[in-house]
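>>> coordinates only, no sequence provided:
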């Protein structure tokens, strides 16, 4: 794999074989499938409903935090790909210089 191919692979955010699936992937209609509060029992009466709402809120906060981390990592990866392309271009010019 050449440096240019590696940079393109990074820039394209290709998923490695065996990698975890994208949890934010949408369905064919563009909708993102995510469990709602009722899936955590938040619609139950009393203490169980309170617990379900609390668990759903914690889950939603954790998911939002992971999404923010993913976005930041994607930006860092894109910057790395740009740097790699620049370095590869500069390195290629050294091969053409006369000694």
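Alright, I've got the coordinates. Predicted model, so just to flag it, every value in this text is computed and none were measured.

>>> going by C-alpha atoms from here, please, whenever you check contacts or count neighbours.
Fine.

>>> contacts only, for residue 11.
Contacts were defined as C-alpha atoms under 8 Å, 6 or more residues apart in numbering; by that measure residue 11 touches 77-78, 81-82.

>>> I'd like these as a markdown table, with distance to residue 61 and secondary structure appended.
As requested, the contacts of residue 11 are arranged in a markdown table below (distance: C-alpha to C-alpha, whole Å; DSSP: H, G, I helix; E, B strand; the rest coil):
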| residue | distance to residue 61 | secondary structure |
| --- | --- | --- |
| 77 | 24 | helix |
| 78 | 26 | helix |
| 81 | 30 | helix |
| 82 | 32 | helix |
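
>>> second structure follows, compare the two:
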């Protein structure tokens, strides 16, 4: 495994762990814990893609679908994650 693959796996594992840790905040609309709720939904949106990286299944990581799921979090909470993530991959050919 090269360094880049190891870095990706570490980041993917972190997203997956965050999804597990924050699962209790999914669907929560309490303004006092909105940050946790947004974080939970963002991690949840990407946990299947994170698992695909961890398990060496790149064919199961659809970039456009991942961005769509992130944009749904934006719609739920009025955030701007989708645009920032889209900008990261704007020059990738899918």
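Okay, I see it. Not measured: the values here are computed from a predicted model.

>>> TM between them?
Superposed pair, TM-score by TM-score structural alignment, normalised by the length of structure 2: 0.30. Supporting alignment: 49 aligned residues with a C-alpha RMSD of 4.0 Å.

>>> quick revisit: now rank the contacts of residue 11 of structure 1 by neighbours and give me the top one.
residue 81 (22 neighbours; other C-alpha atoms under 10 Å).

>>> mind checking how far that residue is from residue 51 of structure 1?
44 Å (C-alpha to C-alpha, to the nearest Å).

>>> same question for residue 7 of structure 1.
Here the criterion is C-alpha to C-alpha. By it, residue 7 of structure 1 lies 47 Å from residue 51 of structure 1.

>>> more neighbours, those two?
Counted by other C-alpha under 10 Å, residue 7 of structure 1 and residue 51 do not tie: residue 7 has more neighbours, with 22 against 15.

>>> tell me which two of the contacts of residue 11 of structure 1 sit farthest apart.
Greatest spacing in these, by C-alpha to C-alpha: 77 and 82 (8.7 Å).

>>> what's around residue 93 of structure 1, how many residues?
Counted with other C-alpha under 10 Å, residue 93 of structure 1 comes out at 10.

>>> before we move on, what about residue 49 of structure 1?
17.

>>> just the element for it, please.
Per DSSP states H and E: residue 49 of structure 1 is located in helix 46-94.

>>> packing partners of that helix?
helix 3-11 (3 or more C-alpha pairs under 8 Å, 6 or more residues apart in numbering; DSSP states H and E).

>>> look up how far residue 62 of structure 1 lies from the nearest residue to residue 3 of structure 1 once chain neighbours are set aside.
Closest residue in space to residue 3 of structure 1, ignoring its immediate chain neighbours: residue 88 at 5.9 Å, by C-alpha to C-alpha, 6 or more residues apart in numbering. When distance is defined by C-alpha to C-alpha, residue 88 of structure 1 is 38 Å away from residue 62 of structure 1.
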